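> structure for this input, please:
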Amino acid sequence: MEHPQQISQGSVRWSALSLDDAETFSTLLLTGASGFVGRRLLQALQHAFPQTRIRVAVRCPVSGLSPEVEQVVVGDFNAHTNWAAALSGVDGVMHLAARAHRIGRDVGANHASQCQAVNRDATEGLIRSCVQSGVRKFVLLSTVGVLGRHRDVLRDTDAAAPDDPYSVSKWEAEQCVRAACRGSSTRFVVLRSPLVLGSEAPGNIRLLRTWIHRRLPLPLATVKNRRSFIYIDNLVDALMLALVHGNADNRSFLLTDDLTLSTANLVRALAGGRRFALFPFPSKWIRGGLSYLGKPGQAEQLLGSLEVDGSFFRECLRWTPPVTKEEALLALGGNDKGSKC
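Coordinates of the predicted model:
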């Protein structure tokens, strides 16, 4: 079976392409185009909507983008960002740019203030400018973290309970979007994503890959947690479907696909056929050691459970993830070199 990263853009089964009454856009603005998800979304948008002009708002010029993509340099993303040039003639916006979640570093006041500036303040300025410019649709990529991490299963009906600077800033950004769009002609969609899997995924996924490739022994064999994930192409598909589907308007959704794995099984998937050492070790000792090193968040991601119920999005938009669990797991264990995802 081919790995999804290795098949052509035209072979991916994007849901938006089969929607009979899909909304169309003349010019789309994308933020976060240089990020892990943004790069893949930009490629997919160009393939799925060849008649739509794609523009990206960037802090500084980005190399390697298609010459058909227009870049508008807006400088730092904060409350003072001027969005006028980027939004000229735009009727749809997909806002992915964000100060990323940090595990075990940059977790002090400086990180919190940067989260507020980039995730909340810049989003507030952008959505207000969108409303003033007459943008029809605004899609915000958020995080399941806005609902907290201390429930058995997260559901769309749960109240917000963000518990770290990143999640707090994303929750405040969501509120800014709802407030600005209220009573206006601009419609919004908020998509709350769990951890995204792909060959170039950052954070703990990259760290686990490094350990596997170096054949370092991992004390995770008996970790029996359950965590929801979403594969990169499935997240991209959900983003595009939310953009063009009317049933998504003015709603927020939790996202997940069929990837619910323990950390031990995630490591096995990432390893593919590679030989590596996975041995049993008491989870409480791992947690205690990471907490002692000042990394309780990393301990929670490796050892804790976080399941997501994404049925509301599936039912409202009749969404089926285009990449199956089996395909995604095969792709995760494939050769990373040369991957474009």
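
> going forward, measure contacts between C-alpha atoms and count neighbours the same way
Noted.

> name the residues of stretch 155-170 that come out as buried.
Arg155, Asp156, Pro162, Asp164, Pro165, Tyr166, Ser167, Val168, Ser169, Lys170 (16 or more other Cα atoms under 10 Å).

> to the chain's geometric centre, what's the distance from it?
15 Å (Cα atoms, centre = their mean, to the nearest Å).

> what does that stretch contact?
Residues from elsewhere that reach stretch 155-170, judged by Cα atoms under 8 Å, 6 or more residues apart in numbering: 99-102, 107, 111-112, 115-116, 119-120, 142-143, 145-149, 171, 252-254, 308-310, 312.

> ok, back up a step: out of the buried residues of stretch 155-170, which sit inside strands?
The members of the buried residues of stretch 155-170 all map outside strands under DSSP state E.

> between the residues you listed, which is closest to Cys316?
Asp156 (12.4 Å; Cα to Cα).

> turn the buried residues of stretch 155-170 into JSON lines, including distance to Glu124.
Conversion of these to JSON lines gives the following (distance: Cα to Cα, whole Å):
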{"residue": "Arg155", "distance to Glu124": "26"}
{"residue": "Asp156", "distance to Glu124": "23"}
{"residue": "Pro162", "distance to Glu124": "19"}
{"residue": "Asp164", "distance to Glu124": "20"}
{"residue": "Pro165", "distance to Glu124": "17"}
{"residue": "Tyr166", "distance to Glu124": "16"}
{"residue": "Ser167", "distance to Glu124": "16"}
{"residue": "Val168", "distance to Glu124": "14"}
{"residue": "Ser169", "distance to Glu124": "11"}
{"residue": "Lys170", "distance to Glu124": "11"}
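
> and this one, please, so the two structures can be compared:
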Amino acid sequence: MKTLLLTGATGFVGSALLTHLCAHTQYEVRVATRSEPAADLAQTFKTFNVGDFSSSPDWGEALAGVDCVVHMAGRAHVMAREKDALSLFRRANTDATLELARHAIEKGVQRFVFISSIGVNGAYTPSTAFDETCPANPHADYAISKFEAEESLKALCDSHAMELVIIRPPLVYAAHAPGNFQRLLKLASTGVPLPFGGVRNSRSMVALENLVDFISLCMVHPRAANELFLVSDGIDISTPDLVRCIGRGMGRRIVMLTIPDPMMRLMASCIGKQNLYTQLCRSLTVNSTKARQLLGWIPPVTTEHALVQAGREYINARSIQS
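This is a model prediction of the structure:
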């Protein structure tokens, strides 16, 4: 039995990966945490409280005998009151990642799987879909820190035996997804008309179930070694169709208003939500052919099924809470 060390295990993707690994792999799973782990986590897995990842923690005991590290812990947001966002992102996402990788090499870890972001490629695709050959064009401080981590990891692993796998997912979605997808679920559940009737975009996304399945494959597949993957469901969808699928899961017909794109842009700018406009109204498509052809990966669920299920689970959870 091989041994895996997972960081970010209490996050949205990390907790789902833990559940998946328990059901589908023969790995002995260890979890590294920043603080004292919850009782249920500590009872189920061997946990190591290493403290703040950004403060040069002692990784020695956690990494002893580990074959593979899956690193998804990091910083995704900076509070408005915090200054120098790029510096904070670099400390958590670049420097801490490189420090962990150095310790992993010292301990003889065979493979390091790093969960990056499609933001490394850019905020949107004007024409052709992103693929692994596209030049990096990180659009925000978070994406810059992820790209710098990728480059540092490649330079480090090039001179050592540890294999590196980099995965750049686009929007990851499920009923309990954070961020803008959660806001979209909430809006759809209210029954108010939504302003997406005139949106003609195309978005690549990856269902949470598909992403954790792909990560687990990259942990073990020989041909994943030292490769970069852009991963998605493989089917692109417009924002109006996305909302309709969510609505079907909720048992509701979503009414959508047709608002001209220039007005949508102006409204988003006036309320300081330009990023939200980009994510909901512009196109961002990913060509994930490499994942399928090189590794033979087949996503377990389709986009339509996963979106309908997300809507259904969201409404059911709301019903239980009320």
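
> in structure 1, what stretch matches the helix or strand where Asn180 of structure 2 lies?
Counting by DSSP states H and E, the element that carries Asn180 of structure 2 is helix 179-190. Using TM-score structural alignment, the residues of structure 1 aligned to helix 179-190 of structure 2 are 203-214.

> residues touching Gly35 of structure 1, list them.
Ala97.

> aligned partner of it in structure 2?
That one, Gly35 of structure 1, aligns with Gly11 by TM-score structural alignment.

> just Asp249 of structure 1 next, same as before
Counting by TM-score structural alignment, Asp249 of structure 1 corresponds to Ala225 in structure 2.

> excluding chain neighbours, what is closest to its match?
Glu163 (5.4 Å; Cα to Cα, 6 or more residues apart in numbering).

> roughly how far does the equivalent of the one you found over in structure 1 sit from Thr123 of structure 1?
Residue correspondence to structure 1 (TM-score structural alignment): Glu163 of structure 2 is matched to Arg187. Distance, Arg187 of structure 1 to Thr123 of structure 1, by Cα to Cα, to the nearest Å: 15 Å.

> of these two, give the one with the bigger neighbour count.
Per other Cα atoms under 10 Å, whichever of Arg187 of structure 1 and Thr123 has more neighbours is Thr123, with 28 against 24.

> the counterpart of the more buried one in structure 2 sits in which helix or strand?
Taking TM-score structural alignment, Thr123 of structure 1 has Thr97 as its aligned residue in structure 2. Assigned by DSSP H and E, Thr97 of structure 2 belongs to helix 96-106.

> and what of Ala86 of structure 1?
helix 84-87.

> what's the average distance of that helix to structure 2?
Superposed on structure 2, helix 84-87 of structure 1 shows a mean distance to its aligned partners of 1.8 Å (mean Cα distance after the TM-score superposition for structure 1).

> which part of structure 2 lines up with that helix?
Alignment of helix 84-87 of structure 1 against structure 2: residues 60-63, by TM-score structural alignment.

> mind listing what's buried along that stretch?
Residues of stretch 60-63 of structure 2 classed as buried by neighbour count (16+ other Cα under 10 Å): Ala62, Leu63.

> next one: stretch 156-171 of structure 2
Leu156, Cys157, Met162, Glu163, Leu164, Val165, Ile166, Ile167, Arg168, Pro169, Pro170, Leu171.
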